[in-house]
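K.L.:
Any chance you can model this:
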Amino acid sequence: MQPSFPFLFSGGVPVLPQHQILARLFWMRWATIAGELLVLAGAHFWLQIALPLPALLALIGLQVLINAATWGRMRWVSPAGQGELFLQLLLDIAVLSALLFFSGGATNPFVSFYLPALAAGAATLAWPYALALALCALAAYSGLVYFYQPLHIHDQGQAMAYHLAGMWINFSISALLITWFVTRIAAAVRSRDGELALARERQLQSQRILALGTQAAGAAHALNTPLSTVAVIVGEIRRDMAGNAALAPYQEDLRVIEEQIAVCKAALESMRLDADAQADRTAALGPWLATLIDGWRLRHPAVPLAADLRWEGAAAGQLQDLSQILLTLLDNAAHAIKARNADGEVRLSLAADDSAAAKAGRKTAIIRVADNGCGIAPELLARLGRMPVDSRSGGQGIGLMLAFAAAAHMGGRLQLRSAPGAGTVAELQFPVS
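P.N.:
The predicted structure is shown next:
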């Protein structure tokens, strides 16, 4: 079966993680073959060394066939096990031993070509396989000390110079191959560790959000009865005030209490909506934001809010997440203005994203919520949205934790910028249709 997945190289090496080690062995073998051909050409044409070219070229052709089989193996989904990787490296050592047998054995300056294969085995195999591979290489090297076809060099006076030059070339190639392979393996390990750490962090954050959601559901259930009781008491007070002129000045306070009770009941009612149906619904972004702002103004009638919703033609889904984020940001901005005890204003704007993501074909909206309140201290700003924190307004930072999680859930990003005394800007980027 041929899997349909993208390829990393034009030759067809798959990107799947289970083939990364095979891919590195594949390219290291090609580098070795290229080095062997260059050395063979130099020894034959430049140094005029008599070599059994048919046998050596046949062995290099065998390496090419092994690499072709490796390329075909990487087109399958199932990963290569330790035994298969051990066999691949053992074949490399066997072919190299045969090449050395026909070209001077242990006297060949390229005998340390065993080292890249051993380094690859030590980096990728379990210790029993790595030990077995090292013993096989040691046995082959020991055998080549006694069994080999000697090299016939016409210029015996330059034999030592040739040998030293070959050792230098061998060291250079081996060092480059080992460094390349080990650094790539180390980079893959670091990348995997980073992904595991990120996965653990996301899991812990999901557990926190789930716990907070459970607590919110319990709080909503617990608040329903007290709110109903307060509503009944307010209704009785209003009836008692109907014929009492002395209580007339409190009519406005009573009206405010009734409005706040209505807001609380509406919030509890919205929590009972079907979350999946709400998440799947799509609405025009501008009108939906206008409705959200009108509802928010009922909760904070004393806080001025200027809205710029001139961007038209965008529609958004996952409205439940978007509503939770924006209400949290607007509430925080209102609290910041009240804490400053001065004239202030909350500003909300909607605009299209003209960054690289938008140029790549992804339609993205940016909603900014800004205030000219008291601002946020740098040490507190670094922790907001990532962990519960105590703030001067008495909050715990849980709303922002939920907002950051909701932004990530809807494929967006939430950023906060602030300086003490200079206000705060919250910027939400998210995909739209």
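K.L.:
drop to CA atoms for contacts and neighbour counts, all remaining ones
P.N.:
Will do.
K.L.:
Mind telling me what element the residue nearest the centre of the chain is part of?
P.N.:
A centroid search over the chain (CA atoms, centre = their mean) returns E195, at 6.6 Å, as the residue closest to the centre. If you go by DSSP states H and E, E195 is part of helix 159-241.
K.L.:
so what does that helix touch, helix or strand wise?
P.N.:
Counting contacts by 3 or more CA pairs under 8 Å, 6 or more residues apart in numbering; DSSP states H and E, helix 159-241 packs against helix 20-41, helix 114-124, helix 251-271.
K.L.:
The structure of the following sequence is requested for comparison with the preceding one:
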Amino acid sequence: MQDHDIPRLATIRRRLALLRWWLIGALTLATLAGPTLLDIALPLAPLLSLLALLAVFNLVIQVWGGNEEFRPVDLAGQLAVDLVAMGVLLYLTGGATNPLISLLLLPVAVSAFSLPARWVAGLALLSIGIYSLLMLYSLPLPVADVARATRLHLTGMWLTFVVSVLLLAWFVTRMTQTLRERDIELAAAREDALRDAQVVALGQLAAGAAHELGTPLATMNVLAGELANDPRLPEDAHADLELLRRQIGICKEIVGGLTQKAGIERAGQLQAANVWLENLLARWRTLWPNASCALEITSPGTPPRLIPEAAIEQAITNLLNNAAKIAPQQIRVLLGWNGKTLTIAVHDRGPGFPPEVLRRCGAEPLPPVAEGSGIGLWLTRAAVERRGGRLRLENRDGGVATVELPLGESA
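P.N.:
All right, here's what the predicted structure looks like:
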């Protein structure tokens, strides 16, 4: 049995218990009303005792059975008890001549939708054996009038057919819905696994590229230093060279950290959310010196504390980069929280997200454009969802990208 079958069997157990309660109630009502309405003497004491035992069995399963892992053998055992209980009930009420004999099909039908073939075969053989014994051994119902007995039998057959159809339709419909929901969950899990595999592959490529970029960056830094010391260099070029050296230094820090970020995360210290985000924005401003970005706190009280994670920091940086490429002026970063969620929104004054970007919302990479490779939102969504969060995109006086992270998790 696969691990994902356990919750499905647990759902079947709950529905089977409910189905059993319905049958117990209907059979108890029929047992009590039969002698009066049908003028047939029934062995009330054995019948009611059997139904009481079946009710106790069902109650025990519901109260204590839910605390343990439910396996196919447990469900098969319950269905076998149902078959034996129905066999004893039919033995006391006419055996194979009782129109309720068709109810023996219900446990077999449930097993066919729920259990492996070997258990279905075993329950089918058990039901056939019980039916065969009831043809030989049973307590006959005392009905003297043959014509009346025929009418009662036909009416009972119709009633049994109606009950069987209603119960099977209800159970099969519920089972089909459960299977459909499981298929949707499995498809989503496969998509998440594929996306995570792509992210890991991209991380490995990034780590390799970082290793190869180290030498060219070091060469560029040496050349920039030599140019700065050249007395023939015009005075107005020194400021540009200084900016170039700072940018090269930032690139070296990023490249040097890529190999660490692609491996095992280093344990960090708790930081207040506003302090962590302000530090992140300070580092980002050195990459975008011409951009204007302000942090706004939208929630009252003390900011929550968290452990920074490189993946989430990169996700926020991706959103800031996208905003700066579209509208570098008046970028707003809104930080808010409640008892369960930390919210970070990046708001730009640009034309907003195109409809295709809103539709995909980072679910898959976009085609490369002049401003970027098209994977920033995809990586952002992957990082956020791996931490149990959510990414939302909307157009509201510009573009707004919102990251929601559960509190209690690292950020």
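K.L.:
To which residue of the second structure is the residue nearest to the centre of the first structure aligned?
P.N.:
Matched by TM-score structural alignment, E195 of the first structure corresponds to E185 in the second structure.
K.L.:
Kindly report the same for E259 of the first structure.
P.N.:
Using TM-score structural alignment, E259 of the first structure sits opposite R246 in the second structure.
K.L.:
Distance check, G225 of the second structure against V357 of the second structure.
P.N.:
Distance of G225 of the second structure to V357 of the second structure, given as CA to CA, to the nearest Å: 43 Å.
K.L.:
coming back round to it: contact partners for the residue nearest to the centre of the first structure?
P.N.:
E195 of the first structure makes contact with no residue under the criterion CA atoms under 8 Å, 6 or more residues apart in numbering.
K.L.:
any idea how far A188 of the first structure is from it?
P.N.:
The gap separating E195 of the first structure from A188 of the first structure is 10 Å, by CA to CA.
K.L.:
V303 of the first structure: which of the helices and strands packed on helix 159-241 of the first structure is closest?
P.N.:
Smallest distance to V303 of the first structure across those (CA to CA): 15.3 Å, for helix 251-271.
K.L.:
contacts for the helix or strand following that closest one?
P.N.:
As assigned by DSSP H and E, the chain's next helix or strand after helix 251-271 of the first structure is helix 275-280. Here helix 275-280 of the first structure makes contact (CA under 8 Å, 6+ apart) with G317, Q318, L319, Q320, D321.
K.L.:
residue in the first structure matching A109 of the second structure?
P.N.:
Under the alignment (TM-score structural alignment), A109 of the second structure pairs with A119 of the first structure.
K.L.:
which non-adjacent residue is nearest its match?
P.N.:
Leaving aside its sequence neighbours, A119 of the first structure sits nearest to I178 (CA to CA, 6 or more residues apart in numbering; 6.4 Å).
K.L.:
I'd assumed A122 was in contact with the one you found.
P.N.:
No: with contact defined as CA atoms under 8 Å, I178 of the first structure and A122 do not form a contacting pair (11.0 Å).
K.L.:
three-state assignment of A41 of the second structure?
P.N.:
coil (DSSP: H, G, I helix; E, B strand; the rest coil).
K.L.:
How about it: what's its closest non-neighbour residue?
P.N.:
P35 (5.4 Å).
K.L.:
what does the one you found align to in the first structure?
P.N.:
Match for P35 of the second structure (TM-score structural alignment): H44.
K.L.:
what's the answer for L90 of the second structure, then?
P.N.:
Per TM-score structural alignment, L90 of the second structure is aligned with L100.
K.L.:
could you list every residue that touches the equivalent of L309 of the first structure over in the second structure?
P.N.:
By TM-score structural alignment, L309 of the first structure lines up with I297 in the second structure. Neighbouring residues of I297 of the second structure by CA under 8 Å, 6+ apart: N274, L334, L335, G336.
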